[in-house]
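Build the 3D model from these lines:
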Amino acid sequence: MAHPEEMTVGDLIDLLSAVDRSTPVRQAINPFFPMAHRLEQVVQAADETGQPVVYLAEGRDADTQLGHLPPEAAVALAWQEPVQAPPRRPRRRAGGGK
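A predicted model of the protein is given here:
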């Protein structure tokens, strides 16, 4: 039996069914240094207890890692806090005048 915190294939299908079928799927990896990866394979195998598990795998190509995860995705995953730009201060003018 799967742990309650594990997502099942049914959970994934339910979540994906709300999204346009032509939307690319990417994998978010490493909450401490969030990166986006291109998915290439879906493989079913048995885990160490003999239970079936589905693995979503990235490709082997050099361009499989697409770069940093967009900040809005990292915030939605609760991997980063929302960040606001610092308040703008008035610019100082050359010569110290106002």
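
From here on, just use CA atoms for contacts and neighbour counts.
OK.

Does Glu40 belong to a helix, a strand or coil?
Of the three states, Glu40 takes strand according to DSSP: H, G, I helix; E, B strand; the rest coil.

Is it in contact with Gly59, as I believe?
Yes. When contacts are counted by CA atoms under 8 Å, Glu40 is listed as touching Gly59 (5.0 Å).

and this one, so I can compare the two:
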Amino acid sequence: MTSPEMTVGDLIDLLSGCDQDAPVRQAMNPFFPMAHRLAQVVQSVDEAGRSVVYLAEGRDADEQLGYLPPEAAVALTWQGPVQAPPRRPRRIAGGN
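Predicted structure coming up:
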């Protein structure tokens, strides 16, 4: 990407390597990562007269799908990888 904003061409390039049958979801809010179902693509014009494309979720209550999977949040660098705590040795019943 050469501009600070992703362009439609950038998005097409990134999507070209993906499974074309996979559903498209939108990841929102890095501090409380949630997954949303996309319902619309709308082209409009911004305040400077430039063409802008919006990806939007629908109006239905089930468009927010819940928490973003941890591996997606890690890949987006919204979270660090979480490792399981080290296991402690098991205690023996009736003993030490």
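
State the helix or strand in which Val82 of structure 2 lies.
With secondary structure defined by DSSP states H and E, Val82 of structure 2 is part of neither a helix nor a strand.

that's a helix at Ile12 of structure 2, yeah?
Yes. Assignment of Ile12 of structure 2 by three-state DSSP places it within a helix.

Who are the contact partners of it?
Applying CA atoms under 8 Å, 6 or more residues apart in numbering to Ile12 of structure 2 gives no contacts.

Return the residue of structure 1 aligned against it.
Alignment note (TM-score structural alignment): Ile12 of structure 2 maps to Ile13 of structure 1.

And the aligned residue in structure 2 for Asn30 of structure 1, how far from Ala35 of structure 2?
Aligned counterpart of Asn30 of structure 1 in structure 2: Asn29 (TM-score structural alignment). Separation of Asn29 of structure 2 from Ala35 of structure 2 (CA to CA, to the nearest Å) stands at 9 Å.

who has more neighbours, these two?
Using other CA atoms under 10 Å, the more surrounded residue of Asn29 of structure 2 and Ala35 is Ala35, with 18 against 10.

now for the helix or strand that the more buried one is a member of, which elements pack on it?
Using DSSP H and E, Ala35 of structure 2 sits in strand 34-45. With contacts taken as 3 or more CA pairs under 8 Å, 6 or more residues apart in numbering; DSSP states H and E, strand 34-45 of structure 2 sits against strand 25-28, strand 51-57, strand 64-67.

Many thanks, we can stop here.
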